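>>> dropping the sequence and predicted coords here.
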Amino acid sequence: MALETTPICDFGTPAPDFRLPATDGATYARDDIAGPQGLLVMFICNHCPYVKAVADRLVRDGRALQALGIGVAAICANDAASHPEDSFEKMAEFAAAHCFPFPYLHDESQAVARAYGAVCTPDFFGYDAGLGLQYRGRLDASGPRPGSPDLRRDLFEAMKGVVETGRGPAEQIPSMGCSIKWKAA
């Protein structure tokens, strides 16, 4: 497990477009998912201990952000040949087991992950209503083990602020997790 952290938020960077298949059988484009108040794109996978530790919080905060008008999607871009636990079939099982209220998309070519500059799982990209980047930080202070239920909800609070002010926080703590499992060149 190679450990990575996300780079500093490059405020205003536009959300790259995409069109990807989801575990619910539909295909979604970026604009199908974006809400009137913004968009959250989460790069996750099934096998990463960091993602497993926060899966229930991803669901909790995803639902809360959707209620604020932010569209939410999760994307798995890991190479399933080298990591079979991250196959499309296993993604569907993971989404069902955790009752994802948002689409779980498969980036088999890894082109979307590269366009976003994703580096780890989980990796969060929070956009404002105009689809300009406002948040590139962590979910909360938990790591590869579940944290206490009273941890500050960094991602939720940041995106709530984006809805209220149009701007993400100036100070953001990077997300940390397993590296994206890139296909061999």
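Perfect, I can see it now. Numbers count the residues shown, from 1 in each chain.

>>> alpha carbons only for contacts and neighbour counts from here, please
OK.

>>> where along the protein do the helices fall?
For the chain, applying DSSP state H gives helices covering 30-33, 49-67, 88-97, 111-116, 154-165.

>>> neighbours around the nearest residue to Ala34 once chain neighbours are set aside, how many?
Once flanking residues are discounted, Ala34 sits nearest to Gly71: 4.4 Å by CA to CA, 6 or more residues apart in numbering. A count of nearby residues for Gly71, using other CA atoms under 10 Å, gives 27.

>>> quick one: contacts for Gly71?
33-40, 65 (CA atoms under 8 Å, 6 or more residues apart in numbering).

>>> do the same with Asp61
Residues near Asp61 by CA under 8 Å, 6+ apart: Phe156.

>>> and for the one 3 residues further on?
Ala64 makes contacts with Phe156, as judged by CA under 8 Å, 6+ apart.

>>> that one and Gly168: what is the separation?
Counting by CA to CA, to the nearest Å, the gap from Ala64 to Gly168 is 17 Å.

>>> just Phe100 next, same as before
Taking CA to CA as the measure, Phe100 falls 25 Å from Gly168.

>>> kindly report the same for His47.
To Gly168, His47 is 30 Å away according to CA to CA.

>>> neighbour count winner among those two?
A count of neighbours by other CA under 10 Å puts Gly168 above the other of His47 and Gly168, at 26 against 18.

>>> does that one touch Gly132 like I think?
No - if you go by CA atoms under 8 Å, Gly168 and Gly132 don't touch, sitting 10.2 Å apart.

>>> who's in contact with stretch 152-159?
61, 64-65, 126, 135, 137-141, 168-169.

>>> in addition, the following structure is provided for comparison:
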Amino acid sequence: MAAIPPVCDFGWKAPDFELPATDGKTYKLSDIAGPKGTLIMFICNHCPYVVAVRDRILRDARDLQAIGIGVAAISANDAESYPEDSFEKMTELATRENFPFPYLYDADQSVARAYDAACTPDFFGFNSVLELQYRGRLDASRRETGPADLRRDLFEAMRQVAETGKGPEDQIPSMGCSIKWKAA
């Protein structure tokens, strides 16, 4: 089922976290934060929306890191119901695809709840003082990869954040599969 996150709540402060990563380390938000901003992405292994743009996510992450943006991805899906999103499968994917950022596992879903993550992918772009400046889409792709010449909405917004500390006023929300929450 497709989900769409709310619009950007400019200035909202990034909640801290401490999560294990597929590289065997544990990361806090402060370990990821970049000097010019931070991008926290909620993704997963199996979502067709993520799969369709995974190469673009990796490209944009590398390009953003090169301009001083710290990047991390978090998977919070219920791995019991969605075994493809297990920590073991996350590790396999991150290794195979050479993720240039930490891929973190939110097993108890507390971080996804603190961020009010709605879907995969869900992008949270913060400025250098960890105030939210972007909560929009990667590009105009949906369940299928869009044309190669699509505007790089996420990259352009985060470049603006790196240069000015402020995100664009007009943002188009991301769209993706809903977070797979555990039964209460």
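Sure, I can see it. Here the structure is a predicted model, which is why all the values come from computation and not from measurement.

>>> could you find the counterpart of Ile32 of the second structure in the first structure?
Using TM-score structural alignment as the criterion, Ile32 of the second structure maps onto Ile33 of the first structure.

>>> give the contact list for its match.
Neighbouring residues of Ile33 of the first structure by CA under 8 Å, 6+ apart: 39, 71-73.

>>> please repeat the previous calculation with a cut-off of 6 Å.
Gly71 (CA atoms under 6 Å, 6 or more residues apart in numbering).

>>> try the one 10 residues further on
For Phe43 of the first structure, the contact set (CA under 6 Å, 6+ apart) comprises 74-76, 121-123.

>>> rerun that using 8 Å as the cut-off
When contacts are counted by CA under 8 Å, 6+ apart, Phe43 of the first structure is found next to 74-77, 113, 118, 120-124.

>>> and the residue nearest to the spatial centre of the second structure, how far is that from Ala184 of the second structure?
Geometric centre of the second structure, nearest residue: Met41, 0.8 Å, by CA atoms, centre = their mean. Per CA to CA, Met41 of the second structure is found 24 Å from Ala184 of the second structure.

>>> next one: Ala118 of the second structure
Distance from Ala118 of the second structure to Ala184 of the second structure, by CA to CA: 17 Å.

>>> more crowded one of the two?
Ranked by neighbour count (other CA under 10 Å), Ala118 of the second structure and Ala184 place Ala118 first, with 23 against 3.

>>> what are the buried residues along stretch 100-119 of the second structure?
101-107, 109, 111-112, 115, 117-119 (16 or more other CA atoms under 10 Å).

>>> again with stretch 133-146 of the second structure
Residues of stretch 133-146 of the second structure classed as buried: 133-143, 145 (neighbour count, 16+ other CA under 10 Å).

>>> distance between the ends of stretch 9-17 of the second structure?
20 Å.

>>> again but with stretch 117-131 of the second structure, I slipped
One end of stretch 117-131 of the second structure sits 16 Å from the other (CA to CA).

>>> equivalent analysis for stretch 172-185 of the first structure, please.
33 Å.

>>> neighbours around the nearest residue to Pro83 of the second structure once chain neighbours are set aside, how many?
In space, Pro83 of the second structure comes closest to Lys89 once its chain neighbours are excluded; the distance is 7.9 Å by CA to CA, 6+ apart. If you count neighbours by other CA under 10 Å, Lys89 of the second structure ends up with 17.

>>> likewise for the one 10 residues further on?
Counted by other CA under 10 Å, the residues lying close to Phe99 of the second structure total 22.

>>> contacting residues around it?
Going by CA under 8 Å, 6+ apart, the list of residues near Phe99 of the second structure reads Leu58.

>>> let's go with 10 Å and repeat that
Under the criterion of CA atoms under 10 Å, 6 or more residues apart in numbering, the neighbours of Phe99 of the second structure are 22-23, 54-55, 57-59, 61-62, 72-73, 91, 93.
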